[in-house]
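**Q** The sequence isn't on hand, but the structure is:
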């Protein structure tokens, strides 16, 4: 049995990794090789609580954080030490498609006792993450997650580069856990975590330090509305791509499953001040309403840092177009609906343009490399629908398609009974899936793919 204290003592630097920390996976220039062993571990998550069986990529603490440089080829050897098949799916690497085929049984499925090697050559700097395919969604929810950070050639001048991957962890039934300082006993089977441990994660920072904090929603079922308290955050990147600088409204960021927000902030210049990232609102879990709770707490300590110039934007990605010729764009609307299978079977199937994605044999759109594309999204359901795009990034369009938002996205949130539009330039041939950020919806038919043919 491994207690949280013992586990963290040997791997704390791998859970919230400072820039180029020697405690995590250091940045590699070329030819980097990494081994990820999927295994079950018995962890004691509270001092007096029982142990529970969670899943981990071993050898890197509760959360592997792997850092490489743009253009640095990396090989990932995935060893499956579980008793069931697993897989590896990237989210946030533009151009990666071979591991993301829209099939019931992923082509990269790894049987127990076997291993597979995946090779990656990142096209862009940014924040990405990896996890099993949605068909193994429960493995993700039990802790099988990791971060891949592709660093800029000239990273911005910050004193710390922190990661905070939030998730829902499924625990053994009947597990009892104390929720931080609130002292709320919870006997449900799902908890909210930060970097693989029950929230909050607490770290220290110098007085007046400038921080880059990479916020990632690794949940399979939850849109996380996260507020920053105690500092004024500025968003510098969304879904791995640099954005125009802007402050989130009221300091609150709605993060869809799979989405990533990079923020920069300056810590207070007083000792023992705290900056907190807090999960807002309430969530019903098995009939119990959870309170708002801190996810990440950063406290000041030690000497003060010198005053900094104003936060500057990250360099834009030169590989992405400055403009998209919307007047010449190929256009298709994607109508999303959910309906009960039958009066005898109330479970819901999801369709796109009337087609159940589990049986779809054709792409929803086929274009040539270099084509501009406009996608219309019509959510006819009464729930918020998160969507993920694999290998592509899009611009959200204004209501009249007369402009776009100053950032790129590979995750979208569709409000209930609403319509939205987004555009992209088809720059890489391949079959690029679109799935739901809620894995159960993906498995129930909410998935399709876009085909980009060579020019």
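**A** That came in fine, so what should we check first? All figures in this text were calculated on a predicted structure; none of them were measured in a lab.

**Q** only C-alpha atoms for contact and neighbour calcs from this point on.
**A** OK.

**Q** just how off-centre is the longest helix anywhere in the chain within its chain?
**A** Of all the segments of type helix in the chain, defined by DSSP state H, the longest one is helix 4-11. Average the C-alpha atoms of helix 4-11, do the same for its chain, and the two points are 24 Å apart (C-alpha atoms, centre = their mean, to the nearest Å).

**Q** next one: stretch 278-293
**A** 20 Å.

**Q** Stretch 368-386 too?
**A** 20 Å.

**Q** can you check stretch 445-455 too?
**A** Taking C-alpha atoms, centre = their mean, the mean C-alpha location of stretch 445-455 is offset from the chain mean by 22 Å.

**Q** looking at this, residue 275 is in a strand?
**A** Yes - assigned with DSSP: H, G, I helix; E, B strand; the rest coil, residue 275 falls within a strand.

**Q** I'd like to know how far the nearest residue in space to it that is not next to it in sequence sits from residue 291.
**A** Leaving aside its sequence neighbours, residue 275 sits nearest to residue 230 (C-alpha to C-alpha, 6 or more residues apart in numbering; 4.6 Å). Residue 230 is 20 Å from residue 291, where distance means C-alpha to C-alpha, to the nearest Å.

**Q** and if you look at residue 232?
**A** Separation of residue 232 from residue 291 (C-alpha to C-alpha) stands at 24 Å.

**Q** repeat for residue 23
**A** Look at residue 23 and residue 291: by C-alpha to C-alpha, they are 34 Å apart.

**Q** that's a strand at residue 336, yeah?
**A** Yes - for residue 336, which was evaluated using three-state DSSP, the result is membership in a strand.

**Q** That one reaches residue 352, doesn't it?
**A** Yes - contact between residue 336 and residue 352 holds when scored by C-alpha atoms under 8 Å: they sit 4.8 Å apart.

**Q** list residues touching both of the two?
**A** residue 446 (C-alpha atoms under 8 Å, 6 or more residues apart in numbering).

**Q** Use this one as the comparison:
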């Protein structure tokens, strides 16, 4: 199996060393746009976008010293990793933001095999949009039956084509109150036209990560037979054949096992469905043949050890989403005082959870004891979709028939939809629960779950 790190222009970090390795957040000029355009100034880990791949084996220790060289305090959130609360990297909740020139030591064990990622978590609606994110891959101890693996970090950027620079209006009210900051330039691993070589009947593992601020990515396979084997780092009990469009919301990940079915001389694609056409997100040029026949359905990945929710005893909660453009929200509390929507907007807030627009400073959604079971009914009463992410724990989506569904850390709730999730509060600490349309999170769509 070839290393997915080879896809990146930057080197991968090796596994745990005796001295923590430095993970430097810095300003860099990169050729993000096609040749012929000028370079773009980004904020990147180790000066690259995406940042360097961090890859360890399940159960291994991850040690990184964040060195902040960007002109804004920052922190690192290890998205999807079930770790100690002090290592979660949420500025203002689990740690103080790291000032320019300062450092912070992250040290944790990666308990689950899967596809995860890391990204800035102070003013993330700006810092992630500038490039501060990267993949975190936790390998299974046992080998799986593939020929090759590719880590594909999908992202979008809001770029001024005349200057080649990232649009600096990160406080745009239109982004906060509508669908979020949607870019006009889409990349994979920092490239707009990523093309890889392939062989017919070769079997790949594709690890897809949606690192965009707000863009929902509908994807299809062309020239591949594929199976979904994991979502948000958690394996499916049975691989699911890819027979329809895959929807990847911001912050979500999906692991695919695919067999190349395109003929030699043809091109296979991971395709992106735009509003009016289909575009190639990643192209695979089939240059030769690896075998005369396909292998058939892959075996399921080994599941991670997660607690099972007892829905009958789970404590119920409701999270009502309100606000944004076209919602009709007239008032909400801010700072404990009921205010008009105009006053809320003037304060830079556009959304409310359960009638409160305070965001992280508002009342917690739930206070639970360690080991307690909980279920949350999310009611999206807004005009936009929201990708809700729970820190510190994975949850099951609850099926309409009341059974436990997919295990995830980020769920997409469409406008007007209701979605119930359930989890065991087995990780003590203060955990964010927020929309990963990052402009939404910054303007009211953030709450906390406290586990004592």
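**A** That came through, no problem. Since we're looking at a predicted model, the values are computed, not measured.

**Q** tm score of chain vs chain?
**A** Between these two chains, after superposing, the TM-score reads 0.84 (TM-score structural alignment, normalised by the length of the second structure); 415 aligned residues with a C-alpha RMSD of 2.8 Å.

**Q** now the helices for the stretch 51-200 of the first structure?
**A** Taking DSSP state H, counting those that start in this stretch as the criterion, the stretch 51-200 of the first structure contains helices spanning 137-141.

**Q** do the stretch 351-455 of the first structure as well
**A** Chain-ordered helices for the stretch 351-455 of the first structure, with DSSP H, counting those that start in this stretch as the definition, fall at 439-443.

**Q** just the strands in it please.
**A** Remark: strands of the stretch 351-455 of the first structure, listed N- to C-terminal, are 355-356, 365-368, 372-379, 385-389, 395-396, 411-414, 418-425, 430-436, 447-453; assignment by DSSP state E, counting those that start in this stretch.

**Q** chain center to the first one: distance?
**A** In terms of C-alpha atoms, centre = their mean, the centre of strand 355-356 of the first structure is set 26 Å apart from its chain centre.

**Q** What is the aligned counterpart of residue 334 of the first structure in the second structure?
**A** When the structures are aligned by TM-score structural alignment, the residue of the second structure matched to residue 334 of the first structure is residue 319.

**Q** Would you enumerate the residues in contact with its match?
**A** Listed by C-alpha under 8 Å, 6+ apart, the contact partners of residue 319 of the second structure are 353-354, 365, 376-379.

**Q** so how far is residue 408 of the second structure from it?
**A** Taking C-alpha to C-alpha, one finds residue 319 of the second structure at 18 Å from residue 408 of the second structure.

**Q** ok, now residue 332 of the second structure?
**A** Plainly put, residue 332 of the second structure is 30 Å away from residue 408 of the second structure if you go by C-alpha to C-alpha.

**Q** How about residue 452 of the second structure?
**A** Taken as C-alpha to C-alpha, the spacing of residue 452 of the second structure relative to residue 408 of the second structure amounts to 23 Å.

**Q** Those two: which is more packed in?
**A** Of the pair residue 452 of the second structure and residue 408, residue 408 is the one with more neighbours under other C-alpha atoms under 10 Å, namely 23 against 15.

**Q** From residue 340 of the second structure, how far out is that one?
**A** Computed as C-alpha to C-alpha, the residue 408 of the second structure to residue 340 of the second structure distance reads 36 Å.

**Q** now residue 38 of the second structure
**A** Per C-alpha to C-alpha, residue 38 of the second structure is found 45 Å from residue 340 of the second structure.

**Q** try residue 4 of the second structure
**A** Distance check for residue 4 of the second structure against residue 340 of the second structure: by C-alpha to C-alpha, it reads 51 Å.

**Q** higher neighbour count, the two?
**A** For the pair residue 4 of the second structure and residue 340, the greater number of neighbours falls to residue 4 (19 against 15), based on other C-alpha under 10 Å.

**Q** Would you agree that one is in contact with residue 151?
**A** Yes - taking C-alpha under 8 Å as the definition, residue 4 of the second structure is a contact partner of residue 151 at 5.5 Å.

**Q** picking that back up, buried sites along the longest helix of the first structure?
**A** The neighbour-count criterion (16 or more other C-alpha atoms under 10 Å) identifies 4, 8, 11 as the buried residues of helix 4-11 of the first structure.

**Q** need the residues you listed in a markdown table with distance to residue 440 of the first structure, can you?
**A** As requested, these are arranged in a markdown table below (distance: C-alpha to C-alpha, whole Å):
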| residue | distance to residue 440 of the first structure |
| --- | --- |
| 4 | 30 |
| 8 | 32 |
| 11 | 32 |
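
**Q** wait, which of the residues you listed is closest to residue 41 of the first structure?
**A** Of all the buried residues of helix 4-11 of the first structure, the one with the least separation from residue 41 of the first structure (C-alpha to C-alpha) is residue 4, at 11.6 Å.

**Q** Just give me the mean distance for the lengthiest strand in the second structure relative to the first structure.
**A** For the second structure, the longest strand by residue count, based on DSSP state E, is strand 278-289. After superposition onto the first structure, the average distance of strand 278-289 of the second structure to its aligned residues comes to 2.2 Å, using mean C-alpha distance after the TM-score superposition for the first structure.

**Q** Quick one: list the elements packing against that strand.
**A** Here strand 278-289 of the second structure is seen to pack against strand 185-188, strand 195-200, strand 267-273 when contacts are counted using 3 or more C-alpha pairs under 8 Å, 6 or more residues apart in numbering; DSSP states H and E.

**Q** for it, which positions count as buried?
**A** Judged by neighbour count using 16+ other C-alpha under 10 Å, the buried positions of strand 278-289 of the second structure are 280-286, 289.

**Q** on that earlier part again, just list what the longest helix of the first structure packs against, helices and strands only.
**A** In terms of contacts (3+ C-alpha pairs under 8 Å, 6+ apart), helix 4-11 of the first structure is not packed against any helix or strand.
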